Every structure is written in structure tokens, then in C-alpha cells.
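[1] coordinates only, sequence not included:
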């Protein structure tokens, strides 16, 4: 069947809602996206091209942009082109160049949809791309979800070529004398995907007849299995998961009553970046206080529960100094500082101190084992660990506690209790008011 007919059937069967919509085609100027643009134009869809210049290949990148702009002019359709400082973004956000390009690309696409009234973005990912992704995820020890391949649709992103091979796209371009730009970086086996594309998959195709079509059938079977797992996990979720103030808790006892608890735990947590799975599984039998981290989340064992919470950016900070002249800070938490003559409203998020009992600069830091203070209204000192226990704070809640200190003495367990020694008395001539603006969940 001709490629145009295949694409039309795919859209009619899977994406009929695209008719009469404004569509943005992600066009690099390469073979796949150029052919997709020609075909969508021939099928009389309302399209525009969007080209990202990632500034990674010098004049070659600029040439790709010029080609795409010229292609749009030739096809008499709108075009959007944007240049990005990809390496700078990658360094600032501590991500790989590929991840930086992906983030920049899809954020920009979203801005175009929002600002110019386009409805969907079409990308030219095809069956060979899907096989490469499958093999990459397989090499990384992915679960079932990672082996189901590239989705046909992700919200506003649609991939109508996923049932089409690279060979079919190439043959169509050759038969219709369509020109395109070659990305020289695709010929370098520097990345795993390129190594698979250039070396592994061609030999795989020679050794296994009908590889792509059989892979397509396997992908369909895997997706059907994934749907079954998702339905089962929806029932499991209700049995063992509870929402907390800063994440979720997993009931270990109920989890272990179910068949295959390790597999369930994997399905529950695989989307949160964990890689040390044996450490995760070992938490089920570990002592209270043990935890496992991913780049974005932590999993904490506390008695018969596992607490999942996001790692706050606050944890990157160690200590802050606050001078007499500081009116307000917004990082790592938001505090406002004022001097007053009289005590006004009193709440847990507001503390009043005798200004002349304080020694500046004040210091803001996280609590540490061994810290102690004299809780407001009490005569003796108390260790913070004991105070937290009395307040019935969980381990994850304690991790978020900030202290304000003066001359290495705790004056306020922020949001909980101030210190008796620094309180306002009848002899106080100037009051130092601090307001804590707790982030709303």
C-alpha cells in the first residue's frame, strides 16, 4: 500500500479528531519529518512547521533551519523557527545534551500551541525508532511499561508514522524526488541509539526475517499486558496507598499480603526514578529510618509504612545568614522580618522575639541530631528529637524542619515552637517579628 494511503488509514482509524484541527509538524529538515510534512499537506490538513535549532552543529544546524524555512515557503505554509543555547541549558540544569534538547523542544511546542491556536504537535517517529527505544529500555532493565515502546499519543503529541518503517519513508521520498537534510551526527556511533541504528539493528534484520513486523505484533501484545497490569494496579492502589502531606505512604503489611509484592512495588515506584531496586525491596524488612533515594524522590521506612516524597530543593541548602537589615527571604523558605513596639497576632507561623536578646547575623539551617532548645512556656531544655516525638512528627516531616539560631542557640523551630529564653517580656523595648509563609500544597 502506498505510504499516503497508509498514513490516511492510520489517521482515520486512530486520530479522526485531527480533521479540521490546526496541526504543528515538528520538522528537523531530515528525511522522516520532511516526508511527513509533504504527506500531511497532500492530505489537505491545516499544517505549519516548527523547527528547533539547537546550536549543536554550527553551520550545519543553521543550514537545517534555512532548509526548513525554505520548505515551508515552497509548500506555502506557516513556519516557526527558534534557536536554543542547548549546551548552556544542559549545564545549568545538570542534564544531558539530549535531555536538554528534549525539554527545550517540547516546552517551545507547548508555547506555540498556546499562543498561536494550534491543536496538536505531530512528530515523525516511526517503527524503527520504536524498535530502537525498545532495545534501549531493555538494556536498562526496564519493566513492562518501558518495553511497550513509544506511545502513539502523549496528550498533545501525536505520532502517526509509528506503524511505518524507515525504509518505506525512504522509498516514498526517492519515488517522489523529495530532498531532505542529512544530520551528520546520526552517522557517528557516539550514543547507544546510533550504535543500535548503525550496527546492531541492520545485522538483526539480516538474521531475523520480518523483524519489524514481528516486533510490531510483540509490541501490541506487551501493550495489552500493560493494560491488564494498570487495571490491577488501580485496585491495588486503593488497598495499600494513602496520600500524605508531602507524598504517599505504602502499607507494608497489606502489600505483603498480596501476591508478588516486589513486582507490585516496582510498578508503584518505577515512575519516580529509582534504580537501586534491591535496596528498595530490602526496605520492606529494614529498620525504621532506612531510606533509598532517586534523583528526585526518597523512599523512607517508618515502622510499617514506606513514605514516598519528593526531594525538596531546600535540601541543597546548608546555612543562611540573616542580618538586621534583611526585610525578607524567599529561599530556601520564605520569611519576613519586622520590628514592632507591640505584639499583634500570634500563630504558629509567627514568632515574636526580644530584639535586644538576639545576636546577628541570625542563621537559618536544618536541624541536626543533638540540637536542643527550651520550648516556649517550659523551664528546662529539651532535645529536638524528643520534641519531635512528642509532637508526633513523622521522619519525613522532621526532615523538612528548619531552625533559626542566634549565636548558635536555637531561637525558633520554625512553624512549631519558639525558645523561651528569647521571648518578649515586660522589659522588652523592641520586638522582632518573624512571619513564616508556609508553602501551600
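    Perfect, thanks for sending it. Every value quoted in this text rests on a predicted model; they were computed, and no experiment measured them.
[2] could you use CA atoms for every contact and neighbour count after this?
    Noted.
[3] for the strand or helix carrying residue 70, packing partners?
    Element membership for residue 70, per DSSP states H and E: helix 59-75. With contacts taken as 3 or more Cα pairs under 8 Å, 6 or more residues apart in numbering; DSSP states H and E, helix 59-75 sits against strand 46-53, strand 79-83.
[4] need the winner for burial among those.
    Neighbour counts (mean count of other Cα atoms under 10 Å) averaged over each of the helices and strands packed on helix 59-75 peak at strand 46-53, with a mean of 22.
[5] packing partners for that strand?
    strand 22-26, helix 31-42, helix 59-75, strand 79-83.
[6] which residues sit against the second one?
    Among residues not part of helix 31-42, those counted as contacts by Cα atoms under 8 Å, 6 or more residues apart in numbering are 4, 25-28, 47, 49, 75, 123-125, 166, 169-170, 172-173, 178-182.
[7] now that helix: buried residues?
    Applying a neighbour-count criterion of 16 or more other Cα atoms under 10 Å, the buried positions in helix 31-42 are 31-41.
[8] same question for the longest one.
    For helix 59-75, a neighbour-count test (16+ other Cα under 10 Å) marks 60-62, 64-65, 67-69, 71-72 as buried.
[9] which residues sit against it?
    Applying Cα under 8 Å, 6+ apart, the external contacts of helix 59-75 come out as 27-29, 41, 48-49, 51-55, 78-79, 81, 181.
[10] ok, now with 10 Å
    27-30, 34, 37-38, 41, 47-57, 76-83, 179-184 (Cα atoms under 10 Å, 6 or more residues apart in numbering).
[11] next up, the contacts around residue 202.
    Counting by Cα under 10 Å, 6+ apart, residue 202 has contacts residue 196.
[12] tell me the secondary structure at it.
    What DSSP: H, G, I helix; E, B strand; the rest coil gives for residue 202 is helix.
[13] second structure for comparison follows:
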């Protein structure tokens, strides 16, 4: 196995030869064998061990074992203890998910702080099969059936081509010691149930199961490449605008394809949407119709779908501008306020007002129920909601419009319309230029 491992590194992962490597090691057979293999081919490694404090003395003994192994191999080791149960309760996670988040977050922080180039984990071919089966039984798209990626950012999994049987044989052949995790025998976890009860039957049916599975993964990944290329082609035509607040998609481009639902799934699955029939129905819904995921909204606006993060919909933020301030940083940019004797043609980023009519501090805020203003150049007042409707603003545009106010009066619907009550007249003595940059 050592020769095959070294050949795999040189052919597929040659960058590991000149990388500073952190190995995630539990003390179990897989990560211990990975450590020995990397040490034997003289890679530059250090070890990182998580003690999740879930198995009392057994967890502590794992940590001691890993430290002793590092001393034997003369490599650096980092060990971190976690109160996994408390983290799981505080963050409403299962114990397994809590442990996963804790270890991956810590590995990433460690790599960043100490400038490790790669983090190696000991996932192997059997793990890949189990992950495939877990995703398959829970229901998944193509991405869930393409296997564990060998390279994912800084995380690298060099044992994926090798089976659990290969690893066990290498450990016994080389008298390598490891720690057995008693929780791995419990079938209360889905992965263990598949490992101990389902996979052996599949291997009995097909003794070459892992080889067949590897070929299947290659075919699925080839198909995924085709899907990605086709999705990108549709996206290139569909995306109309993109900024920090939203992405706008042309609905007609999704209607042109043979299977809109498939393309909508490919485009929006990473934003938490799950009700795909509702997403499809949005294509023919009335303007203003929207659906939610936990993190995003998808809004129908005439001929477009607008995608926006939920945290961009905050309507409670208020910014105060004192009379002494000549500039103010805002979510829209820098607001400059300077007295002037010259009045130029106003535009959507600059207005002139009668300073003596203002009540300080000025307030920059989002719209509120019942807001009215007196659009400059018009007689009488107008509800802000009616103004937005007449201007044909989308829901997203309405939410991202800011109001500059003096007391409870609107001075400027920023970047759209000033208020008649504060305009400069022949009686104005002090002119204030307000400019958004």
C-alpha cells in the first residue's frame, strides 16, 4: 500500500510534496495509518487531535495515544478539548453535527493561524460509499451522489482510492497500533448501521463493489460536469444585474429550457430553497409574490426573479446626522452636507435645501407605515407607498430606499425625489448642499 500511496500522491496530489501539512488524527486506524504513510514518504506533517469529551476516560486515552505517537514520530502535535454536549445544546445541534462543526472550525483556525497549506483527513473508499448511501436514502440531487471530494479548499483526502481492507492490512503488516472507538460499533447511528448491516450484504452480492462504485462515481462526476456547464450557459443569459443587495434573473431564460425545474434547482439549491414546485410556480406568479428559505428570499418582479439575502431586509436601522457634521458614512455611501452660495442643477445624488427649515439632528431611515411627503414640483402631499407604486419600484427597491428626514418630515427620498417643503426659494438665506458620494 505504501508504494501505491506514494504513487497516488505523485500522480494526483504532487503539491503535498512541498506543502506544510496538518493531519486530523483521532487515534483510530484510518488516521493513524494515514499519519504513518505520510511520515514514511517524508511529507512535512503535524498532527491535530480533537478530544470531544464524550467517552470520559476513553477520550482522554485517545489524546494520550496521539501525543505519544507524535513523540515517537518526532512531529508536532496540537490537541484541543471541547465541551461537545454543551455546544450541541447551545446551538441546537445533534452531537454528531456539533462535533463536526467544532473540529472543522478548529482545523481551519489552526491552519490559518500557523499557515498550514493543507489539512489531511483519513476518509477512504468505504467512507465514500457510506456517504453516497446516506445521501441516497435521505433524498438528494446529483451533488449528493458524486462522492466526497478529494480536494475541498485546504482539506485533502489522499486515502479515497484505498479501502478499509487495504488500511487494515497495512496496519497489521507493519505492526501499527491504534485506538478503537467503542461508539463505532453502535448501530444507533445511520452511518454505523450502513457500515455493519447494509454494506456487507452489498459486498456479498458484488465482491467488487468498491471498484464498481468507483466507476459509477466517475460517470456521475462526468455528468455533473455537463450539468454545471449547461447551468452556467443558462445563468450567463439569465443574470441581468448583480450587486451587494440582490441578483436579478430574467424569467424568460428559464422558460426557454426543456426542464425549468431542473435548472431552477441547479441555480438556487445552495440558497436553502427546498419547495421546488413553489419555485417553479413563481415563474408565472403575480408581481410581488415571494418565497423564503432560512437565509434568502426569491421575489417575482414583473419579468424577473430577484434573489436577496434575508439579512439585507433590515428596516430598523436609523442614522443620526448632527448639525456640526459635514459628512456621514451611510449604507449608501458618504453623505456630504455643506453650505453653499451656488445652486447647480440637482440630480439623483445631490439636492439643495433651505438649511433654516431643517430640524437637527437629521435622521436617515427606511420607510415606515403611513409615510407621506410633498414631491418637489408638485402641489400637495403623496403617500410614499403610492409614490413607490407609481414609480414601479420592486419590493426590493422599496426596502432599499432610504429617507432623509427632519423630525417627522421627509426631506429627501434619497436618490429619487426631494421634498417641496425644504426647497431653496428667493427668501432662502442659508443654502445646504446635500450630496451622496
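    Perfect, I can see it now. Small disclaimer: the values here were computed from a predicted structure and weren't measured.
[14] TM-score for the pair, please.
    The TM-score (TM-score structural alignment, normalised by the length of the second structure) is 0.79; 430 aligned residues with a Cα RMSD of 4.2 Å.
[15] re earlier: mind putting the helices and strands packed on helix 59-75 of the first structure in CSV, distance to residue 280 of the first structure included?
    Listed next are those as CSV, based on distance: least, Cα to Cα, whole Å:
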stretch, distance to residue 280 of the first structure
strand 46-53, 39
strand 79-83, 42
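[16] mean deviation (superposed) between the helix or strand encompassing residue 104 of the second structure and the first structure, please.
    Using DSSP H and E, residue 104 of the second structure falls within helix 95-114. With the two structures superposed, helix 95-114 of the second structure lies on average 3.8 Å from its match in the first structure, counting by mean Cα distance after the TM-score superposition for the first structure.
[17] returning to that earlier point: tell me the one of the buried residues of helix 59-75 of the first structure nearest residue 332 of the first structure?
    Closest to residue 332 of the first structure out of these is residue 61 (39.7 Å), distances taken as Cα to Cα.
[18] what does residue 113 of the first structure correspond to in the second structure?
    Aligned by TM-score structural alignment, residue 113 of the first structure pairs with residue 111 of the second structure.
[19] I'd say its match and residue 120 touch.
    No: in this structure residue 111 of the second structure lies outside contact range of residue 120 using Cα atoms under 10 Å: 11.1 Å.
[20] between those two, which one's more packed in?
    Ranked by neighbour count (other Cα atoms under 10 Å), residue 111 of the second structure and residue 120 place residue 120 first, with 27 against 18.
[21] roughly how far apart are the more buried one and residue 395 of the second structure?
    46 Å (Cα to Cα, to the nearest Å).
[22] just residue 97 of the second structure next, same as before
    37 Å.
[23] these two: which has the busier surroundings?
    It is residue 395, of residue 97 of the second structure and residue 395, that has more neighbours when counted by other Cα under 10 Å, with 18 against 12.
[24] so who does the more buried one touch?
    287-290, 299-301, 306, 388-389.
[25] is it correct that residue 418 of the first structure falls within a strand?
    Yes: the assignment for residue 418 of the first structure is a strand, going by three-state DSSP.
[26] pull the longest helix from the first structure.
    helix 211-240 (DSSP state H).
[27] quick check: that helix compared with the second structure, mean distance?
    Counting by mean Cα distance after the TM-score superposition for the first structure, helix 211-240 of the first structure comes out at 1.6 Å.
[28] and the alignment partner in the second structure of residue 161 of the first structure, how far is that from residue 18 of the second structure?
    Aligned counterpart of residue 161 of the first structure in the second structure: residue 159 (TM-score structural alignment). Remark: distance between residue 159 of the second structure and residue 18 of the second structure (Cα to Cα) = 19 Å.
[29] next one: residue 67 of the second structure
    From residue 67 of the second structure to residue 18 of the second structure the distance is 25 Å (Cα to Cα).
[30] quick revisit: please work out which residues outside the helix holding residue 104 of the second structure touch it.
    By Cα under 10 Å, 6+ apart, the list of residues contacting helix 95-114 of the second structure reads 20-24, 48-52, 54, 78, 80-94, 115-120, 154-155, 189.
[31] just the buried residues of these.
    20-24, 48-52, 54, 78, 84-85, 87-88, 93, 116-120, 155.
[32] stretch 3-10 of the second structure aligns to what range in the first structure?
    Counting by TM-score structural alignment, stretch 3-10 of the second structure corresponds to 5-12 in the first structure.
[33] average offset of the matching stretch relative to the second structure?
    When the second structure is overlaid, stretch 5-12 of the first structure sits 1.9 Å from its aligned residues on average, using mean Cα distance after the TM-score superposition for the first structure.
[34] pull out the buried positions in that stretch.
    Buried residues in stretch 5-12 of the first structure, counted by 16+ other Cα under 10 Å: 7-8, 10-11.
[35] cool, stretch 354-368 of the first structure as well?
    Neighbour-count burial for stretch 354-368 of the first structure flags 354-355, 358, 361-367 (criterion: 16+ other Cα under 10 Å).
[36] higher neighbour count, residue 159 and residue 18 of the second structure?
    The neighbour comparison of residue 159 of the second structure against residue 18 (other Cα under 10 Å) goes to residue 159, with 24 against 10.
[37] from residue 179 of the second structure, how far off is that one?
    19 Å.
[38] what's the answer for residue 230 of the second structure, then?
    47 Å.
[39] could you do residue 191 of the second structure as well?
    Taking Cα to Cα, one finds residue 191 of the second structure at 19 Å from residue 179 of the second structure.
[40] likewise residue 302 of the second structure?
    Taken as Cα to Cα, the span from residue 302 of the second structure to residue 179 of the second structure is 62 Å.
[41] trace residue 242 of the first structure over to the second structure, please.
    Under TM-score structural alignment, residue 242 of the first structure pairs with residue 240 in the second structure.
[42] what's the helix or strand for that match?
    With DSSP H and E as the criterion, residue 240 of the second structure is inside strand 239-242.
[43] by how much does the very next helix or strand once past that strand deviate from the first structure on average?
    Next helix or strand after strand 239-242 of the second structure toward the C-terminus (DSSP H and E): strand 247-250. Its match in the first structure and strand 247-250 of the second structure itself, once the structures are fitted together, sit a mean 2.1 Å apart by mean Cα distance after the TM-score superposition for the first structure.
[44] helices or strands next to strand 247-250 of the second structure in the packing?
    The contact analysis (3 or more Cα pairs under 10 Å, 6 or more residues apart in numbering; DSSP states H and E) places strand 247-250 of the second structure against helix 209-238, strand 239-242, strand 296-301, strand 304-309.
[45] and the residue nearest to residue 376 of the second structure when sequence neighbours are not counted, how close does it get to residue 373 of the second structure?
    Leaving aside its sequence neighbours, residue 376 of the second structure sits nearest to residue 420 (Cα to Cα, 6 or more residues apart in numbering; 4.0 Å). Distance, residue 420 of the second structure to residue 373 of the second structure, by Cα to Cα: 8 Å.
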